[in-house]
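[1] Give me a model of this one.
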Amino acid sequence: MLAKILIERQFKSGNEKEILSLLNQLRSLAMNQPGYISGLTMRVPDEPENMMVIGTWQTLDSWYSWKENMERKNLEAMLDIYQERPTEYREYVVGSGLLT
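    All right, here's what the predicted structure looks like:
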């Protein structure tokens, strides 16, 4: 079942160049992972340090495989340096049969 993953990050002010570089590296790696469909990065207009990524994956299992990928974990650790708080993840599935 199709999965939508919401990834919320709150960065400290400054270091935008480094942050965007790391986010671009994450996106580039994700695009080559089995099950990856798309990703969308958004910012709050009045609070540009608040960002949300909406990732679309073929299945939750494909997302979980990527989430546990060592290259991804290394980039996430580098992003943690610039964050106010830990990254928050919300995982959703799309489709019928959600409520039985």
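[2] switch to C-alpha atoms for all contacts and neighbour counts from now on
    OK.
[3] The closest residue to Q83 other than its chain neighbours - how many residues pack around it?
    Once flanking residues are discounted, Q83 sits nearest to F11: 4.1 Å by Cα to Cα, 6 or more residues apart in numbering. By the criterion of other Cα atoms under 10 Å, F11 has 23 neighbours.
[4] who's in contact with F11?
    Residues in contact with F11 (Cα atoms under 8 Å, 6 or more residues apart in numbering) are E49, N50, M51, Y82, Q83, E84, R85.
[5] now do Q33
    Counting by Cα under 8 Å, 6+ apart, Q33 has contacts W66.
[6] Can you point out the helix or strand that includes G55?
    Per DSSP states H and E: G55 is located in strand 47-57.
[7] if I look at the residue nearest to Q83, how far off is E84?
    5 Å (Cα to Cα, to the nearest Å).
[8] Same check on Q33?
    Distance, Q33 to E84, using Cα to Cα: 28 Å.
[9] Now the second one, please; I'll put the structures next to each other:
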Amino acid sequence: MIRVIIERQLKPDSFDEYATVIRKAKKEAARKTGFMGGELYFDLNDNDKIVIIAAWDTLENWELWDKSEERKVLTEELAPLMLNDETITILKSSR
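    This next block holds a predicted model:
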């Protein structure tokens, strides 16, 4: 199992629009093989910094989603709401 950490710095006052898009993203991801769930967190020191922690069964299934047309479209919808590009960190649970 892997965890995918996605960090996004939103523009001020853009969370409501962001939330609409991210709900669509979670629904799309849930249809993909290997998606095990995801949670959204706010940085305690910066409410415009969003951290998503998603669980995937394998790196390969995450990569299929990451490269999918659905995610590309959703990422393009999110881009105007963010101050910079998202950062992604992939963690595995054991060696």
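[10] Fetch the TM-score of the aligned pair.
    The TM-score (TM-score structural alignment, normalised by the length of structure 2) is 0.95; 95 aligned residues with a Cα RMSD of 0.9 Å.
[11] sorry, back to before: how close does the strand holding G55 of structure 1 sit to structure 2?
    Its matched residues in structure 2 lie on average 0.6 Å from strand 47-57 of structure 1 after superposition (mean Cα distance after the TM-score superposition for structure 1).
[12] Find out how far that strand is from the centre of the chain, if you would.
    7 Å (Cα atoms, centre = their mean, to the nearest Å).
[13] Okay, buried residues for that strand please.
    Using 16 or more other Cα atoms under 10 Å as the test for burial, strand 47-57 of structure 1 gives E49, N50, M51, M52, V53, I54, G55, T56, W57.
[14] What distance do you get for the last one to E88 of structure 1?
    W57 of structure 1 is 17 Å from E88 of structure 1, where distance means Cα to Cα.
[15] Could you do the first one as well?
    According to Cα to Cα, E49 of structure 1 and E88 of structure 1 sit 14 Å apart.
[16] Equivalent analysis for I19 of structure 1, please.
    According to Cα to Cα, I19 of structure 1 and E88 of structure 1 sit 17 Å apart.
[17] now Q33 of structure 1
    Q33 of structure 1 is 21 Å from E88 of structure 1, by Cα to Cα.
[18] Over to E47 of structure 1?
    In terms of Cα to Cα, E47 of structure 1 sits 17 Å off from E88 of structure 1.
[19] With A3 of structure 1 instead?
    Taking Cα to Cα, one finds A3 of structure 1 at 16 Å from E88 of structure 1.
[20] So which of these two has more stuff around it?
    A3 (22 against 11).
[21] contacting residues for the residue lying closest to that one once chain neighbours are set aside?
    Nearest residue to A3 of structure 1 in three dimensions, chain neighbours excluded: V93, at 4.3 Å (Cα to Cα, 6+ apart). Contacts of V93 of structure 1 were listed using Cα under 8 Å, 6+ apart, and they are M1, L2, A3, K4, T59, L60.
[22] hmm, which of the residues you listed are common to structure 2?
    Retained in structure 2: L2, A3, K4, out of the contacts of V93 of structure 1 (criterion both residues aligned by TM-score structural alignment, their matches' Cα atoms under 8 Å).
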